[in-house]
Structures are given as C-alpha cells and as structure tokens.
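[1] Give the three-dimensional model of this entry:
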Amino acid sequence: MIPTPEPPHSLPTELQPYLRELLRRTRAVCGPHLVGVLAVGSLALKDYRHGRSDIDLTIVVEPSLSGAALRELADALVHPQLRCPAAGLELVVYAEDFADHPSGEAGYLLDLNTGPLLPNKASFDPARSPDFWYVIDRAIAHQNGLSLFGRPAREVIAAPERRDVLAAVRASVVEHGGGEGHLADNRVLNGCRAVVFCRTGRWVAKRGAARDIAAAEGAFRPLVEAAVHSFERPRASADPLPTAEVQAFLAWVRERVDETARTRGDAP
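    Predicted structure coming up:
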C-alpha cells in the first residue's frame, strides 16, 4: 500500500492533519485516476491567515473518473464530515485534458465550497458559474501552485491566455464593485492584487500587493491601510470601510485593467 504523502512543511502546521486526511480520502475515492492535488490561493502565495483565509485546493483527475466518484468525493470532504479547521475549503476538480490547455472557461467537474464560515455548495455544472474566478485561480495555480500530490503545478495546469486573464480580472473587479457577498477589505485587497498583476504580470499575496499600492498611490493609502488592518482580523470582526471610497478605488482599478488591455493589445 502506497502511503499518503505528507503536506509540505511550508504549509501552516494547524492545517497539516486536515490536509493529510483530505489527501487520504481523495486518493481513496479517485484511486489511479488522481493526477494531482495542488494548494493554490493564499497557501500558495504564502499569505494564509488562520481564522480569515480559506483553504484553496485544485485537484486534477483523469477524464474517465465517473460522476458517481465525483459525488462521493464531495460527500467525503464536506464539512463537518471532514471538519475544516480554516474559515472554509474552496476545492475545484478539473479533468486533465481540460486543465493542461489554456482556457477562458470555468470548465470544472466539481466545485466544492464548505467549512465553518462557508455555506455548503457542490456544483457539477460549470455553465452555472461565472468563468472569471476559475480563470484567475488557474493562472495563480500555474505560477505558484504547491503540489501536495502528483506532478508540479506547471505540468498539470496550463496558464490561461493573457487576454482571458485580463478579462477575468476585470469581471472580478466589476463583481467586487457590486459589494454583495464580499467583505469590504477583501474587495480592496483583491483590487490591489489586480493592479499589481497588470503592472508586473505576476500574482502576489494580497497584503504584499496592498503595500505596493499604498506606497505608490498616496490618494488611496488610508483606505488600503485600513483594509489591511481589517484583513488581519477574523472575518466576524472585519472593520467597515467607507462605501464611497471603496467604490472610487474599484473604479480606479477597473480603469487600470482596461488601460493595460488596450496598451498591450489584449482588449476584448
């Protein structure tokens, strides 16, 4: 019997028993169809905050894995069946033949959200979800994904085309502008990360991006610093931020994204 791999020691110690059990259950359900398990999001960008951050994972499987197995996997990993120690688990499963080609579509086989602070949701139909979050997540996974099982991230997740990434970033900023379902601090920090990506072509941690924007854009420094201060607290204790200032900042972010797309010939 092949032992379940240990999570990398670079991951937070408070998550390692959970990730070890999650890997064991995933391997038990998927068997030889399992291609890879990657930590993405704040874990890959080394900005995980316990009590605030989600655990973001990407799983790649052979296309022959059955729908019944996908449902079994969702049942095996749902909280509290498997108690999530973080704010939540956001897990996406892709078929190998989709993941290893650039795409601007959602394209998942399973999208599972679960955990103490996330409502349980298991979707098996990518047509019911907006594409942009998945495009951004795969772009981050290709650049920074941390392999928990299987081959390195760059070998199993293709980088989406830059045109598709910029369209996804713009769509995410527009959604954040609506405000529903997102804490104000997270909307501001995601905006910072979007601008840093436009300027550098690299994905960085939210708080690192916030430091860069606060240093470069004095007009927004108080708002960005307030967002960082709030982000460092648990979700339930997040600070309110001035709505008008958040909206003005996100409008500025959207202009930077559009400007980047026009300048580099990536405008849709």
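
[2] From now on I want contacts and neighbour counts done on CA atoms only, so please keep to that.
    OK.

[3] Tell me which stretches of this structure form helices.
    With DSSP state H as the definition, the chain shows helices at residue ranges 16-30, 41-44, 67-77, 96-99, 132-144, 153-156, 162-178, 184-200, 206-216, 221-231, 243-263.

[4] Sequence B follows; please return its structure for comparison with A:
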Amino acid sequence: MTRTLTDPHSVPAELRPYLEELVHRTHTVCGPHLVSVLAVGSVALGDYRHGRSDTDVTVVVDPSLPGRALPELAAALAHPALPCPAAGLELVVYAEDFAARPSGAAGYLLDLNTGPLLPERVSLDPSESPAFWYVIDRSVAHQAGRVLYGSPARAVIAEPARTSVLTAIRASVREHSAGEGHLADNRVLNGCRSVVYCRTGRWAAKRRAAQAVAASEERFRPLLAAALRSFERPSRVSAELPAAEVQAFLSWVAERVDETIGLAESI
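    Got it, this is the predicted structure:
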C-alpha cells in the first residue's frame, strides 16, 4: 500500500503529509479498484492559500468497486478522524467509465465535504446536487489536475463539452449572485475566473484572473483590488465588500457568459 505521493513537490508543503495519508487511506479502502487520486481546484491551479483555501481532490475508481466501500471511505477521510489542515476537504469519487466520457451531469459515486470550516456532507446520490460544480471541477481536473496516485488526469478525466462548461459557468454565476453561503471576495474572484475562461477557454487561478480582468475593465478595478486584499486574509476575517458593487460586477459577468454561450451556439 502506497504511502508516497507520485510527486510530493507538486502540492504545497503544508498539505503533503495530509495528502499522503489521504492517498494511503483511499488505497486501503479501495484496493485494486483505485485508478487515480488527483489534486484539483486551487492546488492544481497553483493558487492554494493556507488558512483560506479548501483542498479539492478527485478520486477515480473501477466501476466494480463494492458499494459498501464508499461510506467506508467517507468515514476514513472525515475530519477529525483524518484532521484536515486546510479550510476543508472537498472530495469527489467517480467511476472510471463515467469520468472517461464528456458529460454535463454531476455523475459522482461519493461527494464528501469535511473539515474545520466546511459543513459536513456525505452524498452518494448525484441527483442531490446541482451538476455545475462537478462539470467545472472535471474541466479544471482535465486541464490541470495533479497526480497524487495512479494515472494522469487527462488519461482518466474527459474534458466536458465547451457548451456544458459554459452552461455550468452560467449556473455558477447565478449561484454566486444569490450570495448565500459564499464570501464576497470569493464571489467576485470566481466571477473573474469565469470571464477569463470565456475569453480564453482556459482556467486561471483566481488571483491571476482578477488581475487580467482589472487590466481590461477599469471601472471594476477598485472592487477587484479590494477582493484581492480580502483574499489574502483567512476566511473568518474576510472583508465586507460593497453589496451593490458586487452585484453590478456579477451582472456584468453574467452578460459576458451569456454572450459567449450565444457565440458558441451560433457556430
């Protein structure tokens, strides 16, 4: 059973012992059915902030994995049974055959949220969750996922169709516009990331995305600068941002996404 990450230096030093133990426990539970363990999210995009960011992990397993292994895995990885040093762990398990084909569905076998700053959640039914989070995460994983164990990300995670990703981004922007349960700085920076994807077809780290949008959109520069300053703080002391300015910015983001969807549909 492995206790060594494929490339320890591909993940932040603060997370290495934790991710090593996560891989070990995942391998212990899944055994020969384990195909890959991938770091995604902020770690994959090179923008992990200790004390602020979650640790996002995607696990791919052989479809013959016994169903009883999924709740066992959730119990083995739940905080504080495995103490999470990040704000939280967001871990998603997919069957290999599902992950290998483009899809606009959630499609997971297990969705686990756990950690010191995350509400505990274990779901074994993808119909319980809006699909857009998972479509975006798989798109990020295909582009930039970092291998912790097993096969490379692009070998096991298909890139969702661009129309599926754009539809997911539109749903994400609507979610952040509603604001419930999301920090203001994160709402703004996710909006920047959405705009950069629409412009380039590539995912960028939140801070780099905000800098790119600020360079081209002078009217939003004060808000983006405030969001970036707030993002430097731990989440419990994040700054309040002007609500009207945040809404105006997210409305502008939604318009850019809708324009991009319209162009994609006309091709």
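
[5] With residue 56 of the first structure as the reference, name the closest of the helices of the first structure.
    helix 41-44 (5.4 Å; C-alpha to C-alpha).

[6] what's the average distance of that closest one to the second structure?
    Superposed on the second structure, helix 41-44 of the first structure shows a mean distance to its aligned partners of 0.3 Å (mean C-alpha distance after the TM-score superposition for the first structure).

[7] In a markdown table, list the helices of the first structure along with mean neighbour count and distance to residue 9 of the first structure.
    Formatted as a markdown table, the helices of the first structure follow (neighbours: other C-alpha atoms under 10 Å; distance: least, C-alpha to C-alpha, whole Å):
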| stretch | mean neighbour count | distance to residue 9 of the first structure |
| --- | --- | --- |
| helix 16-30 | 17 | 8 |
| helix 41-44 | 24 | 12 |
| helix 67-77 | 16 | 22 |
| helix 96-99 | 19 | 26 |
| helix 132-144 | 23 | 16 |
| helix 153-156 | 20 | 17 |
| helix 162-178 | 20 | 31 |
| helix 184-200 | 22 | 26 |
| helix 206-216 | 18 | 22 |
| helix 221-231 | 19 | 25 |
| helix 243-263 | 17 | 36 |
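
[8] How much space separates residue 122 of the first structure from residue 85 of the first structure?
    Here residue 122 of the first structure is placed at a distance of 19 Å from residue 85 of the first structure (C-alpha to C-alpha, to the nearest Å).

[9] the more surrounded of these two?
    Using other C-alpha atoms under 10 Å, the more surrounded residue of residue 122 of the first structure and residue 85 is residue 85, with 21 against 18.

[10] Excluding covalently adjacent residues, which one is nearest to that one?
    Distances taken as C-alpha to C-alpha, 6 or more residues apart in numbering put residue 15 closest to residue 85 of the first structure, at 6.8 Å, once the chain neighbours are dropped.

[11] before we move on, what about residue 221 of the second structure?
    Excluding its sequence neighbours, the residue lying closest to residue 221 of the second structure (C-alpha to C-alpha, 6+ apart) is residue 214, at 5.0 Å.

[12] Which residue of the first structure sits opposite that neighbour in the alignment?
    When the first structure is aligned by TM-score structural alignment, the residue opposite residue 214 of the second structure is residue 214.

[13] same question, residue 25 of the second structure
    Aligning on TM-score structural alignment places residue 25 of the second structure opposite residue 25 in the first structure.
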